[in-house]
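Peer 1: build me a model from this:
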Amino acid sequence: MPGLSRREFLTQVSAGAAVFGLSQLFNPGRPLAATPDAIAAMTEGQTPKRGGVLTYGQTYPNWALGQSNRGQHPYYWLDLLTRSVWNGLVWVDENMEPQLELASSATPSDDLKVWDFELREGVLFHDGTEMTATDVVASMAFHKLGGVGLISGQVDRVEALGPRAVRFHLNAPNAEFLHSVAEYRAMVFKAAEPEAIGFDGIGTGPFRLTEIDNARQFRAERFDACWTGAPWLDEVRGVIAVGNAAINGYRAGQLNAVFNIDPGQTAQFEDAGAQIQAAPSGDQFWLILPKNLDFPWNDVRVRQAMALAVDRARINQIVYGDADGWTGNDTHMNGVNAEFLPREGGRDVARARALLAEAGYPDGVSLPAMYFCPSFPEEPRIYPIVSESLSEAGIRLVLEERPCDGFNPFATAVNQPIGRPRRNLVGPRNPFINLSRLSPRNREEPGGWAGPEAERFDALILEAVGTADPARRLELYHAAQRIAQQEVPGIMLGGRRNMVAHRPEVRNIRSHAQNWSSRFEYIWIDA
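Peer 2: Presented below is the predicted three-dimensional model:
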């Protein structure tokens, strides 16, 4: 499979592929200087060509698709790939490092509770007006209403310090706050009242929205005055192409690229002349184990047995054709994270059976049904492998498919606030966000994990994010992951790699491990 293995990827990161890291932030009194645009480096040594139309299919649309008839807003945008039209203060690059975007510098206070951002000068919105601190403050006030949980949950208030300076006052110290303002919904809009802001479709991105069908497709034309420079393409068109619509649209010539292809269709795309580019990782599948009812997995030994019995390597080999790929470590950490701590020992069916016997199940155990909806096309092929490998240790678990339409209400309709045993989808983020999703402070996703070890886990990650020293943060994050691997609040399968298929003449198109961070201004068509 094309792309880098996790080992190769992390080797490149450690060799200096990232433009800057958080370790550079903590020279007291020195602001983080704006770095050379990572975007310009994407085409270094190449000769891009101006012109052409990229018509791409997206197999994994925005989860909020169809919830509003005003799809020109990034909250309700067709696609999670919002950076064709909009920008944020920060972007997360392909090494999972934060890069300054609309911000030209970012400086934390000594206690990490205040972050000052200087804004780039001369950034224009698509209507020709210049972006100022007023726009950023209004945008963040809107996001604080709840649309971006990482802002509403972390930011106390935001104020303008001048026409191009903004200060964030946080509720608690956060060494990794740059990642929070890089979220795909945390875009900067023209200032307006909360009921109107963002709904005009105007952003600062490389393409200007010209047409949208809220549930199916959009068109956006090149914005010559973009702050990154005019993009190479004349136009970008995005089309929702779920299931076989993706490969059929590609074969018919209607699409010249498809993001998030079904890994089971790579050969079909290649037979149709496509090139495949794979990110080093992608979303994960998290099996939630509710513990506030009388389930067998309330006993930690049953959870440990499940973690030991699931054959994650077989999933990689059969579903992804990637036998040496990364696997989940039963936290929300992702294989692309430099702080990721692999589970020790691998699969051990004999030990799983012994743990079940210790827990009072010498003849095996039947678990309650678990539900999923196929957000990604390969999911229905994953869960038979999960069930079969668990059964080899005497663990009987049925995973039942439900339609994605209405799945969330179905999943949370009983056993409040946790809901039914089910699969949740987890995208890759930075360590604090990843591990906070596992924290007992998150009332739903950890499935009711509680007790002294859960409290110690939470204390470790809160200490980590309030620590300026990167080495100490890494030590704390590793300690937290070891607790979670021992306690197994849920099962993380891992292993997914986001992939894009494209025609050979579509150059420099990239699949990003953090799917929504894919960009378009460095793509061109070599006609």
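Peer 1: please make it C-alpha for all contacts and neighbour counts, starting now.
Peer 2: Will do.
Peer 1: contacts only, for the residue nearest to Trp516 when sequence neighbours are not counted.
Peer 2: Leaving aside its sequence neighbours, Trp516 sits nearest to Leu81 (Cα to Cα, 6 or more residues apart in numbering; 4.4 Å). Residues near Leu81 by Cα atoms under 8 Å, 6 or more residues apart in numbering: Tyr184, Asn515, Trp516, Ser517, Ser518, Arg519.
Peer 1: what sits against the closest residue to Arg402 other than its chain neighbours?
Peer 2: Counting by Cα to Cα, 6+ apart, Cys373 is the residue found nearest to Arg402 once chain neighbours are left out, at 5.1 Å. Each residue near Cys373 by Cα under 8 Å, 6+ apart is listed here: Glu401, Arg402, Pro403, Cys404, Phe407, Arg423.
Peer 1: farthest-apart pair in these, please.
Peer 2: Pro403 and Arg423 (13.0 Å; Cα to Cα).
Peer 1: so between those two, which is more surrounded?
Peer 2: Arg423 (23 against 12; other Cα atoms under 10 Å).
Peer 1: neighbours of the closest residue to Leu399 other than its chain neighbours, how many?
Peer 2: Spatial nearest neighbour of Leu399, chain neighbours left out: Met370 (4.7 Å); criterion: Cα to Cα, 6+ apart. By other Cα under 10 Å, the residues close to Met370 number 18.
Peer 1: one step back: looking at the contacts of Leu81, which one is closest to Asp224?
Peer 2: Of all the contacts of Leu81, Arg519 has the smallest distance to Asp224: 16.4 Å, by Cα to Cα.
Peer 1: I'd guessed the closest one sits against Ser84; true?
Peer 2: Yes. The pair Arg519 and Ser84 qualifies as a contact (Cα atoms under 8 Å) at a distance of 6.5 Å.
Peer 1: neighbouring contacts of the longest helix belonging to the chain?
Peer 2: Counting residues, the longest helix found in the chain (DSSP state H) is helix 470-487. For helix 470-487, the surrounding residues in contact (Cα under 8 Å, 6+ apart) are 22-23, 300, 303-304, 329-331, 339-341, 343, 431, 453, 456-458, 460-461, 463-465, 467.
Peer 1: another one to check against the first:
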Amino acid sequence: MPGIVEPLSQSLSQPLSRRTVLAGALGAAGLGLLSLSGCAPARQEPTIPQAAATGATRPGGRLRVARPAASAAETLDPASSLSAYEYLGALYNRLVKLDERGGTVPDLATEWSSNADVTEWTFRLRGDVRFHDGSAFTARDAIASIAHILDPATASPQAGVLGEVIDAAAMTAPDPHTLRFRLSKPNAEFPSLLAAYQCYIVPADAVGDPRRTGIGTGPFRLSSFHPAGTGSVEAVDDHFAGRPVLDGIDFFSVQDASARVNALLAGQIDLISQTNLDFATARVVAASPRATVARSVNAQWYTIPMLATSPEFSDVRVRQAMKLAYDPRRVVATALNGTGSPGWDNPVPPTMAAFLDAPREHDPDKARALLKAAGAEGLSTKIYTSSYDAVFTPLAVAYRDAVADAGVRLTVQNASSDSYYTQIWMQEPLMVSYWFTGRPIDQLLGQIFRSGSSYNETAWSSPAFDAVLDDARAETNDERRRMLYQDAQRLIVEDGADMTPMFGDRLVGISRDVVNYTEYGFEFDHLSIGFRK
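Peer 2: Purely as a prediction, here's the structure:
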């Protein structure tokens, strides 16, 4: 029958199609299919909220979350590169987690300490925690979970970070609630490396067993999961941190961005996960009666990598010129409509305690001179982008226009979104990319900028940078260590091949009935989010 909205629970084994969700939007009373190009009904221009709504919540309710379409190979193994990220924070806990300033705070561990040269770390674990299957959490489970990350067969993105300082034999349990690590080299920031979202703890007997995935100690337990499809989690009444406000969360895979937005506007979902709304779409959402925007400040870190091994950018003078040639404030205004902060080519977010506040200069004339000295006057090349992220192309265009004053001629080249990170990233000389902020300072600098790191997107190699990072890790004085991390940032700005034009605010589509959405450290607060009282 025309006008009937097909329910979201139509099939737990199939992702929602664009047609299904758009039909729901069209069937919503008085809503119609809104154009996402910014064409809203004539009214005062809507503003994007500066922060998510907070307030008293009513107990219970189920949050309906739309997530992007995923691979059929996705898994609930948190260590995997194919993990269903949106479920992880609901199902699992880590030993430690990060606060909003990037500091390490307790989760399954209550306290930790090191020896004098920070080569041995001891963690005291909670004794009142049980997994969803009823088994007690002990140090054995933590050892098995971290060993699983380190196992080459797992191919975990966190293996390289942890593998620099530990192996499976480095972990021991003096008693069921004490965990000890013996590091291969000093690292005063070691606890923060265990805050990565791959470091969630699973039962030792469930590691690598696909029949037992999803069993954790988190505030929700799994009730269903279909790779690339739908799934649900249910509140744990006796969770050690308290019962969540919500009764449960339902996840739906929705094929594309416009379909997800229209499902939100039609009231079929309550939250769009893992997708940053572009500014025009965010304005439409903010103007709607059912939905609004939860703004997470500086949550996305946008980069323009220059491949340091390419003929175009192997000369440091050319890299310096590409930075001096543009003003990040202009890029933020153009690409983000002001919903972000200028980066000045420093990858550390300004909200982090170790941030170096030392903006570089903007000098197109000096950029021209450097290009001439390097034999690259009138540099002409392509800058690659795609529809993978809504901000990629506006960023590429804004940067192209900004560097023209220095005589740099760029051609914006669009590439397919489904192969962008397999055929363009780390292969073409110049492109746009992004990361989520929330990494601890040592992991951020080491994983993405250290020589030889698998995530070093520019292939930049600097013995001086590596040495400063090693010195920082071995430094036990907090203030001196912070200053060394700032020295590392200075080297990236002056010599590195990664440009950071801006940090973008993540603009999350959310129902007006949802309150207390906060997001940092790669996940939102599953305990406090709920529906307005």
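Peer 1: okay, the longest helix of the first structure sits on what stretch of the second structure?
Peer 2: Counterpart in the second structure of helix 470-487 of the first structure, with TM-score structural alignment as the criterion, is residues 478-495.
Peer 1: how far apart are that stretch and its match in the first structure?
Peer 2: Following the fit onto the first structure, the mean deviation recorded for stretch 478-495 of the second structure is 1.7 Å by mean Cα distance after the TM-score superposition for the first structure.
Peer 1: next, the buried residues of that stretch.
Peer 2: 481-482, 484-490, 492-495 (16 or more other Cα atoms under 10 Å).
Peer 1: dump the residues you listed to CSV, plus distance to Asn187 of the second structure.
Peer 2: Shown next, in CSV, are these (distance: Cα to Cα, whole Å):
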residue, distance to Asn187 of the second structure
Arg481, 11
Arg482, 13
Leu484, 13
Tyr485, 13
Gln486, 17
Asp487, 17
Ala488, 16
Gln489, 18
Arg490, 21
Ile492, 21
Val493, 24
Glu494, 26
Asp495, 25
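Peer 1: so which of the residues you listed is the closest to Ile510 of the second structure?
Peer 2: Gln489 (35.2 Å).
Peer 1: name the nearest residue to Phe168 of the first structure, sequence neighbours excluded.
Peer 2: Phe168 of the first structure's closest residue in space is Val158 (Cα to Cα, 6+ apart), at 4.6 Å.
Peer 1: what residue of the second structure matches up with that neighbour?
Peer 2: Aligned partner of Val158 of the first structure by TM-score structural alignment: Met171.
Peer 1: now name the helix or strand holding Thr204 of the first structure.
Peer 2: For Thr204 of the first structure, there is no host helix or strand (DSSP states H and E).
Peer 1: give the contact list for Asn424 of the first structure.
Peer 2: Phe285, Trp286, Leu287, Ile288, Phe372, Glu445.
Peer 1: what about 7 Å?
Peer 2: Contact analysis of Asn424 of the first structure by Cα atoms under 7 Å, 6 or more residues apart in numbering lists Phe285, Trp286, Leu287.
Peer 1: equivalent analysis for Ala353 of the second structure, please.
Peer 2: Arg101, Gly102.
Peer 1: show me where the second structure has helices.
Peer 2: Here the second structure has its helices, by DSSP H, at 18-27, 85-91, 139-150, 159-163, 190-193, 257-265, 279-287, 316-324, 328-335, 364-373, 392-403, 441-449, 463-474, 478-495.
Peer 1: aligned to Ser114 of the second structure, what sits in the first structure?
Peer 2: Under TM-score structural alignment, Ser114 of the second structure pairs with Pro108 in the first structure.
Peer 1: didn't that match look like it was pressed against Glu118?
Peer 2: No. Taking contacts as Cα atoms under 7 Å, Pro108 of the first structure lies outside contact range of Glu118: 11.9 Å.
Peer 1: grab the nearest non-local neighbour of Ala354 of the second structure.
Peer 2: Spatial nearest neighbour of Ala354 of the second structure, chain neighbours left out: Arg482 (5.5 Å); criterion: Cα to Cα, 6+ apart.
Peer 1: okay, that neighbour and Phe449 of the second structure: tell me how far apart.
Peer 2: Distance from Arg482 of the second structure to Phe449 of the second structure, counting by Cα to Cα, to the nearest Å: 17 Å.
Peer 1: want to throw the helices of the second structure into CSV with distance to Ile215 of the second structure?
Peer 2: What follows is the helices of the second structure, written out as CSV (distance: least, Cα to Cα, whole Å):
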stretch, distance to Ile215 of the second structure
helix 18-27, 31
helix 85-91, 7
helix 139-150, 12
helix 159-163, 22
helix 190-193, 23
helix 257-265, 29
helix 279-287, 36
helix 316-324, 47
helix 328-335, 42
helix 364-373, 55
helix 392-403, 37
helix 441-449, 27
helix 463-474, 34
helix 478-495, 37
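Peer 1: for those, which one sits closest to Ala235 of the second structure?
Peer 2: Closest approach to Ala235 of the second structure among the helices of the second structure (Cα to Cα): helix 85-91, 8.9 Å.
Peer 1: average offset between the closest one and the first structure?
Peer 2: Following the fit onto the first structure, the mean deviation recorded for helix 85-91 of the second structure is 2.6 Å by mean Cα distance after the TM-score superposition for the first structure.
Peer 1: can you give me how far that helix is from the chain middle?
Peer 2: Between the centre of helix 85-91 of the second structure and the centre of its host chain there is 13 Å, according to Cα atoms, centre = their mean, to the nearest Å.
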